[in-house]
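Student: Just to be clear, the model below is a prediction. Sequence and coordinates:
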Amino acid sequence: MNKEKRLSNREVLAYALTSAAGLGGILVTSFISGYWTDYVGISIAVVGTIMLLCRVTDGISDLIMGVIIDKTHTKYGKAKPWLMIGAVGNMICSSLIFKTPDFSMTGKIIYGTVLYILVFAVFGTMSGVASPTLVNLITTDEHDRFKLGSWAFSALFIVQMLVGFGLNVAVALGNDGFFKLSLIANGISAIILVFCWFNIKERHGQEELGREKVTIKEFLVTLFNNKYFLLVTIVYLLTNISAGVAMGATFYYVIYILKNPAAFGLLSLVSYIPCIISTALGPIYSKKFGILKLVIVCNIFTIIPGTLCIVAPDKMLYVMVMTAIASFFNGPMCAILSPLNAMAADYGEYKNGIARPAVYSSGTSVGTKIGMGIGTAIAAFILAVVGFDGMAEVQNSAVNVAIVLVYFGIPALMLAIETFLLVPFKKLFSEYDEITVELKKRHGEE
């Protein structure tokens, strides 16, 4: 069995709060589509194209960043410095993107595109690849890794829940409301970042990882022969297609279906509070029932109420109740993603003798970025096809039907496929203690 010293709650909290340090990026993900279409006047088809192209480009930068992190050796660690640099850059750019100058429409599109690339493909890539890499470098204990994932997603959900009230706050702040909101959010992020810097410590990989004499081509061959890496990447892709669709459609759902902007915040509450609770309980019940079995069963109970929302999408109370139930059962799935990535990296090193945790993390980051881009683009393109016009006072009936199907139907379908893809991990979980013991011997830790 893996007998590594367990992490303190302070260390776990510091890692978890790295999610909260990305407040500005979450604001951009949640509101930039609505800001561009309804405030700047950019067509929704152009918005979808910007998001898709930028996120695909973003995926390429993730792989490059993974190689850079694996070759980084500083007194502060391998991934930690990049996490902080990315977070600071993201704070600056995620505020500027909501301050569109009075350019021509072409100028506005170029301005928004450049900043969107900086937010996600440059600075977002730095912190986005570094964060899951830290799971490998902080601990090798599978339960601590699940705890890191649980707490991190709980922190992320709390932030996303609070961001859900951002539309109301931005409106209340008046002119440049989204810009003012981003300044407040990024000020909070800066304080959180200081706490994270002084309480995150990399325990593994400072010297022994990333120094093997192996070509990039040789490593890529072993990487794509790792079935667990491929499965984790696909799961991340589907998870973030779902998230991108939901984030891209929520603004339009509350405005045009519920016809109540205040519902944005209420939806955030029922979407995240139950999930935060179940995510926190996940490490407890995973020891009793097994991590994988718990996640698969909970996924089934997430899909059913989520799909039933389609029956009465304009009934706010009904939707809130169904969403809360689905949210509660979705917690374990969210918590397992980072541990699965770390386990896939360990499996690759165990089989091939090549340790590249950051490149493995970049693979899942590729799935995250491209998935989010595809998801937001899907929402935008479907609405464009049915004739959505952000500057029109009333939308046609086809737009309303499309909003409902996009918001509720696509996430349920994605989760069903993800659940099926988790089944092969049963073998990896059964072998994992043996893998960690062997890797500790190779690293001279036993």
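Tutor: Here it is on my side, so go on.
Student: all contacts plus neighbour counts: C-alpha atoms, from now on.
Tutor: Will do.
Student: Which residues are in contact with the closest residue to Ala377 other than its chain neighbours?
Tutor: Leaving out its chain neighbours, the residue that sits closest to Ala377 by C-alpha to C-alpha, 6 or more residues apart in numbering is Gly48, at 4.3 Å. Taking C-alpha atoms under 8 Å, 6 or more residues apart in numbering, we find Gly48 in contact with 376-381.
Student: Highest neighbour count among the residues you listed?
Tutor: Neighbour counts for the contacts of Gly48 (other C-alpha atoms under 10 Å) peak at Thr376, which has 30 neighbours.
Student: Helix or strand for that residue, just tell me which one.
Tutor: If you go by DSSP states H and E, Thr376 is part of helix 357-385.
Student: From the contact counts, what lies against that helix?
Tutor: For helix 357-385, the elements it packs on are helix 44-70, helix 124-138, helix 227-252, helix 316-352, helix 397-404, judged by 3 or more C-alpha pairs under 8 Å, 6 or more residues apart in numbering; DSSP states H and E.
Student: one more time with 6 Å, if that's ok
Tutor: Applying 3 or more C-alpha pairs under 6 Å, 6 or more residues apart in numbering; DSSP states H and E, we find helix 357-385 packed against helix 44-70, helix 124-138, helix 227-252.
Student: relative to helix 124-138, how tilted is the next helix or strand after the second one?
Tutor: Meaning helix 124-138. Tracing the chain past helix 124-138, the next element assigned as helix or strand by DSSP H and E is helix 142-163. Compare the direction of helix 142-163 with that of helix 124-138 by axes from the mean of the first three to the mean of the last three C-alpha atoms, to 10 degrees and you get 150 degrees.
Student: How far does helix 142-163 sit from its chain's centre?
Tutor: 11 Å (C-alpha atoms, centre = their mean, to the nearest Å).
Student: and it, what other elements does it pack with?
Tutor: By 3+ C-alpha pairs under 6 Å, 6+ apart, helix 142-163 packs against helix 9-20, helix 263-289, helix 316-352.
Student: Got another one to weigh against that:
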Amino acid sequence: MEKKDKMGIGKFWGWQARAVSMGCMVIILGYLNIYCTDTLMLSSAVVGILLLVSKITDGITDLIAGYIIDNTHTKWGKARPYEVFIIALWICTWLLFSCPAEWSDVLKYIWVFIMYTLVNSIFATFLYSNQTPYMLRAFGSQQQIVKVNSYGGIVVTLGCAVVSMLFPQMMATMATSASGWSRMVGMFAIPLCAIGLLRFLLVKETVEIDNGETERVTLKDMLGALKSNKYIFMAAGISLLYNLVQGMNAYTYYFTYIGGGIDKYTSLAALSMPLLIVMFIFPQVMKRGITTSRIILFGAICGVVGWGLNFFAGDNMAILMIAAVLYTFAGLPIAYISGLLLLDCSEYNVLTGKKRMETTMSAVSSFGTKIGQGVGNALLGIMLAVFGYNGAAEVQTADAVMGIRCLYSVIPAVIYLLIVIICMKYDLEKILPGLREKAKAGKRAE
């Protein structure tokens, strides 16, 4: 008989496949700003504002997606049907980087805005929002969920590292024109789309957690849970701040104008591979009683130090690599095990007399993720404009260089300090055991 905390190989790899696909999509979108400013010759400030406006619309679409998924009941399951959106996501990602160079600036802005909105506000929204309900119905125990997130993070990190190293190398030879960008992104989009579909094909919803009930979740239920559950906003805040740093993606500008060439970033991207051993440690540490928020807290402290070091690095690869080890480690628990916070938030809903609404919890976190990415993109564009960045110039001014340095050091360090503060105030993991005992006592009394 299969042990409760074991899972099939096909199920494990199928689950990670879509995570790899989505992770690589985020990496590729990280080059959108430099594509817009240096290839399409658009204003960095205008692009940043457009991306931010697009992200704000996610506040509406995230809640809509949460409502739709929470009320979905099909033969394929609750969350699994929405996995097919990965096809549309990659088509629109390719189209985003296929804007005709001969168009007017106005048409270019409209094209970028529409495609970016389709990618993030529609297709990525459903793919992020279905994550938690899908996971709960695909894996039979908390230990399986911890393993699929921790050990699976190794697979995702390796897959994303390949794209992180290949993309800047290919940029040097292909991203010299608008058509070159289109061909290059297309070369990634086709295989990554196929990989992303494997979760739908290989992972079924086999765990019953609704006890056969199909009661509809109403808007009143959603608002009531959000009003009484402050912890989901803390979890979403962590996600927002982490993705704010990811959304800035200042490394493209830093290595182009300060670090000695974008191809040198490949060395830093390769550092994620040795750090994979950390992913083996997370499940063991959690078995010893160390909570998810404490692991994230420790990582965030490392992030403050690592990003701070970048301010003094210049083109010194030794310092840049030490800093990269610290801030890469800082991001691992947020990227791969922070989803456990959402499961706790869903359980808190049930233990306090609300409906579980795990999709709504996931949607709120997804909103934080995408707002963070949007604000990061906007902050990057606006600050570059404020400091006088000129995409057509071979050499940037001293003010522009200082702006790039701050975007790659001081600002991320301050953001990670805010994550430290949130983690110090997050006490749900201390409260849940008491609520569970109270619930058990109530059942015994009945």
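Tutor: Great, that's in hand. The shown structure was predicted, so the numbers you read here are calculated from the model rather than taken from an experiment.
Student: related to what we said a few turns ago, of all the helices and strands packed on helix 357-385 of structure 1, which lies closest to Tyr432 of structure 1?
Tutor: In terms of C-alpha to C-alpha, the element of these nearest to Tyr432 of structure 1 is helix 227-252, at 12.6 Å.
Student: Please determine how far the residue positioned nearest the centre of structure 1 is located from Gly59 of structure 1.
Tutor: The residue lying closest to the centre of structure 1 (C-alpha atoms, centre = their mean) is Thr368, at 6.1 Å. Look at Thr368 of structure 1 and Gly59 of structure 1: by C-alpha to C-alpha, to the nearest Å, they are 8 Å apart.
Student: what does Ala170 of structure 1 give?
Tutor: 31 Å.
Student: Give me the more crowded residue out of these two.
Tutor: Neighbour totals were compared for Ala170 of structure 1 and Gly59, and Gly59 leads with 24 against 17 (other C-alpha under 10 Å).
Student: Leaving out the residues flanking it, which one is nearest to that one?
Tutor: Using C-alpha to C-alpha, 6+ apart, the closest residue to Gly59 of structure 1 is Val366 (4.4 Å).
Student: now do Ile238 of structure 2
Tutor: Ile419 (5.7 Å).
Student: And for the one you found, the neighbour number?
Tutor: Neighbour number of Ile419 of structure 2 under other C-alpha under 10 Å is 25.
Student: and what of the one 10 residues further on?
Tutor: Other residues near Glu429 of structure 2 number 16, with proximity taken as other C-alpha under 10 Å.
Student: what does Cys309 of structure 1 give?
Tutor: Other residues close to Cys309 of structure 1 by other C-alpha under 10 Å number 23.
Student: where's the residue mapped onto Leu417 of structure 2 from structure 1, which helix or strand?
Tutor: In structure 1, Leu417 of structure 2 lines up with Ala416, judged by TM-score structural alignment. Assessed by DSSP H and E, Ala416 of structure 1 sits inside helix 410-422.
Student: That helix vs structure 2, average distance?
Tutor: Compared with structure 2 after fitting, helix 410-422 of structure 1 deviates on average by 1.9 Å (mean C-alpha distance after the TM-score superposition for structure 1).
Student: So the aligned partner of Asn199 of structure 1 in structure 2 versus Ala138 of structure 2, what's the distance?
Tutor: When structure 2 is aligned by TM-score structural alignment, Asn199 of structure 1 is paired with Leu202. As for Leu202 of structure 2, its distance to Ala138 of structure 2 is 11 Å (criterion: C-alpha to C-alpha).
Student: Ala225 of structure 2 too?
Tutor: Plainly put, Ala225 of structure 2 is 24 Å away from Ala138 of structure 2 if you go by C-alpha to C-alpha.
Student: Neighbour count for those two, which is higher?
Tutor: Neighbours around Ala225 of structure 2 and Ala138, counted as other C-alpha under 10 Å, are more numerous at Ala225. The numbers are 25 against 22.
Student: need the contact list for the aligned partner of that one in structure 1.
Tutor: Ala225 of structure 2 maps onto Thr222 of structure 1 when the alignment is built from TM-score structural alignment. By C-alpha atoms under 6 Å, 6 or more residues apart in numbering, the contact list for Thr222 of structure 1 is empty.
Student: Can you say which helix or strand has Thr222 of structure 1 in it?
Tutor: helix 216-224.
Student: same check, this time on Ile110 of structure 2
Tutor: Counting by DSSP H and E, Ile110 of structure 2 is found in helix 105-117.
Student: Mind reading off the mean deviation between that helix and structure 1?
Tutor: Aligned to structure 1 and superposed, helix 105-117 of structure 2 gives a mean residue distance of 1.1 Å (mean C-alpha distance after the TM-score superposition for structure 1).
Student: how big is the angle separating that helix from helix 44-56?
Tutor: Following the same axes, to 10 degrees, one obtains 30 degrees for the angle between helix 105-117 of structure 2 and helix 44-56.
Student: Output the contacting helices and strands for helix 105-117 of structure 2.
Tutor: Identification of packing neighbours for helix 105-117 of structure 2 by 3+ C-alpha pairs under 6 Å, 6+ apart yields helix 85-96.
Student: In structure 1, which residue range corresponds to the helix it packs on?
Tutor: Under the criterion TM-score structural alignment, helix 85-96 of structure 2 matches residues 86-97.
Student: who touches Glu303 of structure 1 in this structure?
Tutor: Just so we're on the same page, residue 303 of structure 1 is Ile rather than Glu. Ala412.
Student: could you redo the last one with a cut-off of 8 Å?
Tutor: 326, 412, 415-416.
Student: Using the alignment, find which of those stay in contact in structure 2.
Tutor: Retained in structure 2: 326, 412, 415-416, out of the contacts of Ile303 of structure 1 (criterion both residues aligned by TM-score structural alignment, their matches' C-alpha atoms under 8 Å).
Student: Got a quick PyMOL command for the buried subset of the residues you listed?
Tutor: Selecting only the buried entries of the kept ones among the contacts of Ile303 of structure 1 in PyMOL, with 16 or more other C-alpha atoms under 10 Å as the criterion:
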select buried, resi 326+412+415+416
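Student: I'd like the kept ones among the contacts of Ile303 of structure 1 as CSV, with distance to Tyr252 of structure 1 appended.
Tutor: As requested, the kept ones among the contacts of Ile303 of structure 1 are exported to CSV (distance: C-alpha to C-alpha, whole Å):
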residue, distance to Tyr252 of structure 1
Ala326, 21
Ala412, 19
Leu415, 22
Ala416, 25
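Student: Closest one of the kept ones among the contacts of Ile303 of structure 1 to Gly89 of structure 1?
Tutor: Scanning these for proximity to Gly89 of structure 1, where the rule is C-alpha to C-alpha, the winner is Leu415, at 32.6 Å.
Student: For the counterpart of Asn390 of structure 2 in structure 1, give its distance to Gly112 of structure 1.
Tutor: Matched by TM-score structural alignment, Asn390 of structure 2 corresponds to Asp389 in structure 1. Noted for Asp389 of structure 1: a distance of 19 Å to Gly112 of structure 1, by C-alpha to C-alpha.
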